[in-house]
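1. Give the three-dimensional model of this entry:
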Amino acid sequence: MNALAATSRNFKQAAKLLGLDSKLEKSLLIPFREIKVECTIPKDDGTLASYVGFRVQHDNARGPMKGGIRYHHEVDPDEVNALAQLMTWKTAVANIPYGGAKGGIGCSPGDLSISELERLTRVFTQKIHDLIGIHTDVPAPDMGTNSQTMAWILDEYSKFHGYSPAVVTGKPVDLGGSLGRDAATGRGVLFATEALLAEHGKGIAGQRFVIQGFGNVGSWAAQLISEAGGKVIAISDVTGAVKNSNGLDIAKLMKHSSENRGIKGFDGGDAIDPRSLLTEECDVLIPAALGGVINKDNANEIKAKYIIEAANHPTDPEADEASTSDSIWQTNTPTATKCTICLKCFLSEFLLQILSKKGVLILPDILANSGGVTVSYFEWVQNIQGFMWDEEKVNNELKTYMTRGFRDVKEMCRSHHCDLRMGAFTLGVNRVARATVLRGWEA
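-> The predicted structure follows:
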């Protein structure tokens, strides 16, 4: 199931639980605006190259649309649409005053020089500058982009609209970026994990973690979890995977990765097949790379007790149904709400009872990885106020937001007798639906 189909499916299930009017449901699902532009640039060798750029602005009922811009060769309209929709629900779950958007350019950034990347970014900004803005749509970094990319967008946008630091987040600190932003998503993963474990009388210390992905999110999560007493026993990235049952030395691994552009060859553990990483025995599994990595083919082999979705859409819905026991949150579901004649429902309920004993709980991406957009909101606020926060304030506020988000999701789980994923989706969709109606939507 592709990302758009999976995201739409989760939305429709949440809409059904909430009893949304069918017309309102359709209105919430359709994007506000879809943008597709051609970006032609001169290469360093004098030839011309053309790339296709996208920006999908999904919803602005709760505030300016917000979402990253990714540079990746697999960027396509379906992916961007799915991620824009996820951002709408994610910002609502985090309870920050934003809507959702996403953008990208179909390119391989590793094949482009710095000057080519700058030219591409500036041309893309020229094509969309009149459709983004401080109170309209605020881009941020994503896969294949970084603070330098945001600096180029800020500079190009400012040529048309005057100096506007709040038009993007994830900027360099010297241009108004927020302290703590680099670590924000990884730190949010830590806080979300702490909240989930605390619900079961546990803490980070002493738990065994496996992390797929060692980019910005995975590396910060690994470092912070290790500092909190967690034992990170296996990690993978695009170059390979390494395991040490006694716990990896994360500081040394980060140094090795920086010097060798990947974790391959690290001598502080045993090299393992990256494909087996997800099925390593552990307490907490953190997929922090690409989407769709947990699917029906490997779901039954997952040995973790908890899955924290640090990546966007890492769990395919079919795997979600086949491998998780989030039903622990719905053990008090009234029997009147269950189908008593449908064989499929009977078998699903039987399967959930088996998996409940297995004890796998999934903390969904729209809560688990919302630390990045939350600190982006803090950055935007600082830019508008012209008053910068110290890093301690940023981190303390982030913990407050992440902990409150988990509490709110748990309440929705109890109110609607659903799992954590549906708890998060019903929370986000309900907040957006209410804002839409309050602003004057009519059926």
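2. Only C-alpha atoms from now on, for both contacts and neighbour counts.
-> Fine.
3. Could you pull out the strands in this structure for me?
-> 33-42, 48-59, 65-72, 100-106, 137-141, 208-212, 231-237, 240-243, 270-272, 284-287, 306-308, 361-363 (DSSP state E).
4. any idea how far Thr426 is from Ala251?
-> Counting by C-alpha to C-alpha, to the nearest Å, the gap from Thr426 to Ala251 is 39 Å.
5. So for the two, which residue has more residues nearby?
-> The residue with more neighbours, out of Thr426 and Ala251, is Thr426; 28 against 13, by other C-alpha atoms under 10 Å.
6. Alongside the first, I'd like the structure of this one:
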Amino acid sequence: MVIEMVNPYDVAVHQFDEAAERLGLSQAMRAILRKPKRELIVNFPVRMDNGDVEMFTGYRVQHNINRGPAKGGIRYSPAVSLDEVRALAMWMTWKCAVVDIPFGGAKGGVICDPHLMSSAELERMTRRYTTEISLLIGPDSDIPAPDMNTNPQIMGWIMDTYSMHRGYSVPAVTTGKPLAIGGSEGRLEATARGVQVVTREAIRDKGWQPENCSVVVQGFGNVGGIAARLLHEMGCKVVGISDISGGLYNPNGIDVPAAMRHSRRNGSLKGYAEADAVSNTELLELPCDILIPAALENQLTERNAPRIKARLIVEAANGPTTNEADAILNDMGVTLIPDILANAGGVTVSYFEWVQDLQRFFWAEDEINNRLEMIMKRSYKAVKTKADEQEVNMRMGAYLLAVARVAEATEIRGVYP
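-> This next block holds a predicted model:
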């Protein structure tokens, strides 16, 4: 995958500064919203299966909590850094505000390679990390969720560890949990379903027909794989997909369910015979109508942006487009649906899960999907209207909407003491 050394926090702050300037925010408001509220760095030991003790470094950052408890995922990766977590926390603040749910933004991570760790090692590391960040997390203060290389089982371990400290079960401390311990129907597909909804709305706005749209999806995990399947079911022709092993291209269309079965059977897309192998770099530049980056940040840069052929880009990943690429794509007339809108389906259904856990009352999957669709359609329309009114692109429209909502809450609450 194309990953350039761009500091994601610099990208996030630049995006905020541009919106703040257009909104005419005061110096005081800019100073408050530019900085995370809290940053916790923890270094902790974990006993490995061979008896050795290794030290791990983890982070939990809360960017802003003026609209409600902090909300944001936890990722496990060798590439985790404090600035990455800061950026992701800031984006979560705007994401929750765009879809108008009562959360602030947070994010967490541990520097590790989970692929080199056993399940027992992952559990011990997760439980110790949870204990270290239990200063911050809680059902009324900061609610973690899955992110890169974390899953419902890891959320279950976090929930159980936190509950052990309290002496009673606290299911609302995490979202994205297994159903058996308070998880929500529809949560696993939520991010991808949100991507599908905003893509469908954009297709309608452009007067396109799904069956005439070719789609390339970078990333074939829980977001990219399910988004590819949902768009395939909608009638779009998915011509390109990829995972960590590389990409696949078939201009006549890929049978997405068959590719998913191959991936589950073999552990990756590698060797799938019904499409030609391409690199992840080549994948982004394939001829298509719609490009969906659903992998890592910094995938669309000033180097490859001029060669992008898609006319619509939907950011299923967080921060896949650098500021320089944004400007190039905008000048090329490419419509881009930003991450803080496009992938907000996950946090929206996380909100539903949190509400269900607090009430001890659970909804049917149809109700959850219907509520998600309503919120994503409403949010897409609000962003599009704002962008058209202000004669700006969709990213700036989303930022103007989100930053204004957070600034209003901050202004009303005032500066303590």
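7. do you know which of the strands of structure 1 lies nearest Asn10 of structure 1?
-> In terms of C-alpha to C-alpha, the element of the strands of structure 1 nearest to Asn10 of structure 1 is strand 361-363, at 14.3 Å.
8. mean distance, that closest one to its aligned residues in structure 2?
-> Compared with structure 2 after fitting, strand 361-363 of structure 1 has a mean deviation of 0.5 Å; criterion: mean C-alpha distance after the TM-score superposition for structure 1.
9. related to what we said a few turns ago, can you list the strands of structure 1 in a markdown table and add mean neighbour count?
-> A markdown table is the format used below for those (neighbours: other C-alpha atoms under 10 Å):
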| stretch | mean neighbour count |
| --- | --- |
| strand 33-42 | 16 |
| strand 48-59 | 22 |
| strand 65-72 | 26 |
| strand 100-106 | 28 |
| strand 137-141 | 25 |
| strand 208-212 | 25 |
| strand 231-237 | 27 |
| strand 240-243 | 23 |
| strand 270-272 | 16 |
| strand 284-287 | 28 |
| strand 306-308 | 24 |
| strand 361-363 | 25 |
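10. want to try TSV for the ones you listed, with distance to Ser115 of structure 1 as columns?
-> Shown next, in TSV, are these (distance: least, C-alpha to C-alpha, whole Å):
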stretch	distance to Ser115 of structure 1
strand 33-42	10
strand 48-59	14
strand 65-72	15
strand 100-106	16
strand 137-141	18
strand 208-212	31
strand 231-237	27
strand 240-243	30
strand 270-272	36
strand 284-287	33
strand 306-308	37
strand 361-363	40
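11. Now do the residue nearest to Pro146 of structure 2 when sequence neighbours are not counted against Leu400 of structure 2, distance only.
-> Leaving aside its chain neighbours, Pro146 of structure 2 sits nearest to Gly73 (5.0 Å; criterion: C-alpha to C-alpha, 6 or more residues apart in numbering). In this view, Gly73 of structure 2 and Leu400 of structure 2 are 24 Å apart by C-alpha to C-alpha.
12. What of Gln299 of structure 2?
-> Going from Gln299 of structure 2 to Leu400 of structure 2 by C-alpha to C-alpha gives 24 Å.
13. And for Asn304 of structure 2?
-> 27 Å.
14. same deal with Val238 of structure 2?
-> 33 Å.
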